[in-house]
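J.: turn this into a model:
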Amino acid sequence: MTTNAWVAGVGMTPFGIHEQASVKQLTASAVNEALADAGAELTDIEAAFFANSTQSALEGQFTVGGQIALRDMGIQGIPVVNVENACASGASAFHLAVTYVRSGAADVVLAVGTEKMHVGDRRLTMSVFDGAYDVSSPEELEAVLRTLGGDVEEPEGHRSVFMDIYAAMARNHMSQYGTTQEQLAAIASKNHSHSADNPRAHYRTPMSIEEILGARALAFPLTVPMCAPITDGSAATIVCSDRGLARLLADRAVRVLATSLATGTDRDYRTFAGHVSEIAAKRAYEQAGLGPEAVDVAEVHDATAFGELLQLEVLGLFAPGEAGAAALRGETTIGGRLPVNPSGGLESKGHPIGASGLGQVFELTEQLRGTAGSRQVEGARIALAENGGGFHRGEEAVASVILLGAQ
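T.: Alright, predicted model coming up:
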């Protein structure tokens, strides 16, 4: 059994609105870039994991999306597995690709995630979020939100139910730790500033804390710039064993130190101890033989600014109740103690659901190679990606943690 796994190549389309591009076209663009980056050919790929969460609902393409998207670009005959795992679909595809390589089943494996969410019907697009919790018990969701954040607020504009979920979790955190709306705005401002230097980001306009606080309100304490936009895009990675790497032309491979997936447990969800991301992180740290203090740069799932704050604390990167104040002090900005979301994060880079986790791997691979340009985190050697999705009984339904290391 092989034990090493490497990211040999990465590719990513610009994230944004691609009205004229299809899932097939977006996929081909990202995959071809990843192949070129790895010095690989289509014929080198021995298996593929294709992540997508919305094409079935938005286009009626069920069950075989990966086979169809990849066949048209010439990937034929090999195993192709479709991966749908909420907003962690891309990270799950990566996890499966790494596991496949480490098992010895193949030496060169593709993980790709693609999402085309702008289909000309915004209400249809927004409806995809309505099935990412336990639809058999909608009253349970309402009860959880009331427990976490008090009375469920009336909508202040058309939005995903997940903005209400994040808002309720944020109010719970505020009541326990004194977290402020200004701290959340500082996180969002930092991410909008980072994305200004990312040519592949959906949004590239810096915003001040004051501008974010003054923007259109959603559910308190969230305003629109604190939340990820609806985005199209694709991201891909070529994952290799030692033997696979040796036969490619890749000379800038990044080592996979750990990859972990977790689901939630029955617990008191009013607290943050035992959070699903904490479970995934502990497994990842154990696999890699290191702790959170070793991390030099992180990309975390900031579907809202509160999402970033929460993840930094449950991952052990900041103590409970401290991540918001750290953001205000600039500790999570490029040049700070622990730069977080140098890509701009989901809030600014964008959130094409099935591609988001692999987009994080793209950014962190650039960081570890030292090729991130004006976004570069100096001296980055260890990188962490956290990607989660769905909602079940007070927390995300799934969480992924990936640790990568420079050569």
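J.: CA only for contacts and neighbour counts going forward, please
T.: Will do.
J.: ok, now how distant is the nearest residue to residue 354 once chain neighbours are set aside from residue 188?
T.: Nearest-residue entry for residue 354: residue 52, 4.5 Å, with adjacent residues in sequence omitted and distances by Cα to Cα, 6 or more residues apart in numbering. Separation of residue 52 from residue 188 (Cα to Cα, to the nearest Å): 26 Å.
J.: again, but for residue 153
T.: Distance from residue 153 to residue 188, counting by Cα to Cα: 22 Å.
J.: settle it for me: which of those two has more neighbours?
T.: The neighbour count for residue 153 versus residue 188, taken as other Cα atoms under 10 Å, is higher for residue 188 (34 against 15).
J.: can you get me the start-to-end distance on stretch 230-247?
T.: The separation between the terminal residues of stretch 230-247, taken as Cα to Cα, is 39 Å.
J.: list the contacts of the strand or helix carrying residue 190.
T.: With secondary structure defined by DSSP states H and E, residue 190 is part of helix 181-195. The contact list for helix 181-195 (Cα atoms under 8 Å, 6 or more residues apart in numbering) reads 201, 203-210, 212-213, 221-222, 225-226, 305-306, 308-309, 324-325, 327-328, 333-334, 341-345, 347-349, 375.
J.: which ChimeraX command selects the buried ones in those residues?
T.: Written as a ChimeraX command, the selection of buried residues from the contacts of helix 181-195, which uses 16 or more other Cα atoms under 10 Å, is:
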select :201,203,204,206,207,209,212,213,221,222,225,226,305,306,308,309,324,325,327,328,333,334,341,342,343,344,345,347,348,349,375
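J.: looking at the contacts of helix 181-195, which are in helices?
T.: Using DSSP state H, the subset of these located in helices is 209-210, 212-213, 305-306, 308-309, 324-325, 327-328, 345, 347-348.
J.: which parts of stretch 99-110 are buried?
T.: Using 16+ other Cα under 10 Å as the burial criterion, the residues of stretch 99-110 that qualify are 99-102, 106-110.
J.: one more to put side by side:
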Amino acid sequence: MAEQVWIAGVGMTKFAHHTDREVPGLAAEAVHEALADAGLEQRHVEAAFFGNTTQGALQGQLMVGGQIALRGMGFERIPMYNVENACATGATALHLAVDQIRAGAVDIALAVGSEKMNVADRDRTMAVFNGAYDVSDPAGLTAALTDLGGESDDSHAGRRSIFMDIYAAMARAHMKRFGTTQRQIAAVAAKNHRHSVHNEKAQHRREFTVDEVLSARALSFPLTVPMCAPVTDGAAAVVVCGQRGLRRMAARGRLVRVLAHVVGTGVTHPRDAWDQHISGLLAARAYERAGLGPQDIDVAELHDATAFGEIQQTELLGLCEPGAGGAAAEAGVTALGGRLPVNPSGGLESKGHPLGATGLAQVYELVRQLRGEAGVRQVPGARVALAENGGGFYGGEEAVAAITVLGA
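T.: Okay, the predicted model is just below:
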């Protein structure tokens, strides 16, 4: 029988432009906070998984980034694994740590993600995103985006990552099929910026109205700047343990159980085959393993690299009907105080998106929600939480996705 797994501790830096800090220092802050949260010491950790996507390109640390960061803070002897899986890197690192516990290989494991994405040359940062699709076939990307969203004249739009064009194409396809409106997408952005006002670790804490979101600088239609995640520096960490690891825990009442954790890739399908999308397939697997359904979820953190991403994922994960995500957001269903709060942290749009840390930051928020520690952002009575973390682009959808279901 597979070992049960609990989250024992979580830690996270403030997400921001950390001009005077580097990847190892950011990682150290998040790890020390996670260990203190768990009531553990470094010597208790038996394996570590270090997530990072940009350090090789931006700082030249092409290899052993985890060993350098973790040994620099005192970890020695233990196995250390370097993890890269695009924007799903953090969730993948956690998945590997959970698997180590489930297999009985170790009793306590650490997953940490850390990024320093803001460098002096902004063009170098933007170029990083070009490595998250098939670089050998740029014409194939252009064809896929045209097939998804039709032709779009974005010559007036400012500098942005290629993924804003990818999300925009997916949004236009959704608008055409389901009648989703730009105003509904703006409603998601306004909601998440409103949530972030109460998150002291968020990069942006300014509230926007829907009209302010719509009137902001345009990117690839239908997106504007407040609908899109910023470039972020930061780190997050999660400590997981199994049954034997529980004996070393002083504060067992704060443990959160991992009910399901799945990572996967998609299947080849027509672009309009909504029921075969990677997130929906993985969610079905996660719900089955957890013994739950979408109706049981009390709070969710979804991968809203753009506001449209949240609409898409609420539908794919079964949290609302296909085509109903925009209307649900506009009606307040997914806001704090609504039937199913989504992204109470502020989401990637305002909390920030340091690629390798994002999935772990989602878990940080949900653990605090399930413990009742989220303060003004608290979802009353939250007992079951879901995180979705996706990354890259392949065949008209994410190249990889991860679904995590947690229980109090």
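J.: mean deviation, the helix holding residue 190 of the first structure versus the second structure?
T.: Mean deviation of helix 181-195 of the first structure relative to the second structure after superposition (mean Cα distance after the TM-score superposition for the first structure): 0.2 Å.
J.: mind checking how far that helix is from the chain centre?
T.: Helix 181-195 of the first structure has its C-alpha centroid displaced from the chain centroid by 17 Å (Cα atoms, centre = their mean, to the nearest Å).
J.: what of stretch 290-304 of the second structure?
T.: Going by Cα atoms, centre = their mean, the spacing between the C-alpha centre of stretch 290-304 of the second structure and its chain's C-alpha centre is 14 Å.
J.: could you do stretch 109-126 of the second structure as well?
T.: On the basis of Cα atoms, centre = their mean, stretch 109-126 of the second structure sits 15 Å off its chain's mean C-alpha point.
J.: buried residues in it?
T.: Using 16+ other Cα under 10 Å as the burial criterion, the residues of stretch 109-126 of the second structure that qualify are 109-118, 125-126.
J.: for that stretch, measure first residue to last.
T.: Start-to-end span of stretch 109-126 of the second structure (Cα to Cα) is 33 Å.
J.: so residue 288 of the second structure sits in a helix?
T.: Yes - membership of residue 288 of the second structure in a helix is supported by DSSP: H, G, I helix; E, B strand; the rest coil.
J.: mind checking what it lines up with in the first structure?
T.: Taking TM-score structural alignment as the criterion, the aligned counterpart of residue 288 of the second structure in the first structure is residue 286.
J.: what of residue 215 of the second structure?
T.: Following TM-score structural alignment, the counterpart assigned to residue 215 of the second structure within the first structure is residue 214.
J.: leaving out the residues flanking it, which one is nearest to that match?
T.: Using Cα to Cα, 6+ apart and skipping residues adjacent in sequence, the residue nearest residue 214 of the first structure is residue 223, 8.0 Å away.
J.: show me the contacts for that neighbour.
T.: Taking Cα under 8 Å, 6+ apart as the definition, contacts of residue 223 of the first structure comprise 212-217.
J.: can you tell me which of those residues lies closest to residue 138 of the first structure?
T.: The shortest separation between residue 138 of the first structure and any of these is 24.7 Å, and it belongs to residue 217 (by Cα to Cα).
J.: what about the closest one, how many residues nearby?
T.: By the criterion of other Cα under 10 Å, residue 217 of the first structure has 17 neighbours.
J.: residues in contact with it?
T.: Residue 217 of the first structure makes contacts with 156, 223-224, as judged by Cα under 8 Å, 6+ apart.
J.: quick check, residue 29 of the second structure in a helix?
T.: Yes - judged by three-state DSSP, residue 29 of the second structure forms part of a helix.
J.: could I get the contacts of residue 223 of the first structure as TSV with distance to residue 245 of the first structure?
T.: Supplementary listing: the contacts of residue 223 of the first structure in TSV, determined by distance: Cα to Cα, whole Å:
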residue	distance to residue 245 of the first structure
212	45
213	48
214	50
215	48
216	49
217	49
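J.: thought the residue nearest to residue 354 of the first structure was touching residue 352?
T.: No - with contacts counted by Cα atoms under 8 Å, residue 52 of the first structure stays clear of residue 352, the gap being 9.1 Å.
J.: the residue positioned nearest the centre of the first structure in helix, strand or coil?
T.: Centroid-nearest residue in the first structure: residue 357, 3.6 Å away (criterion: Cα atoms, centre = their mean). In the three-state summary, residue 357 of the first structure is assigned as helix, counting by three-state DSSP.
J.: residue contacts, it?
T.: Residues 87-91, 385-387 are the ones in contact with residue 357 of the first structure under the rule Cα under 8 Å, 6+ apart.
J.: now, those that are in helices?
T.: Among those, the subset assigned to helices under DSSP H consists of 89-91.
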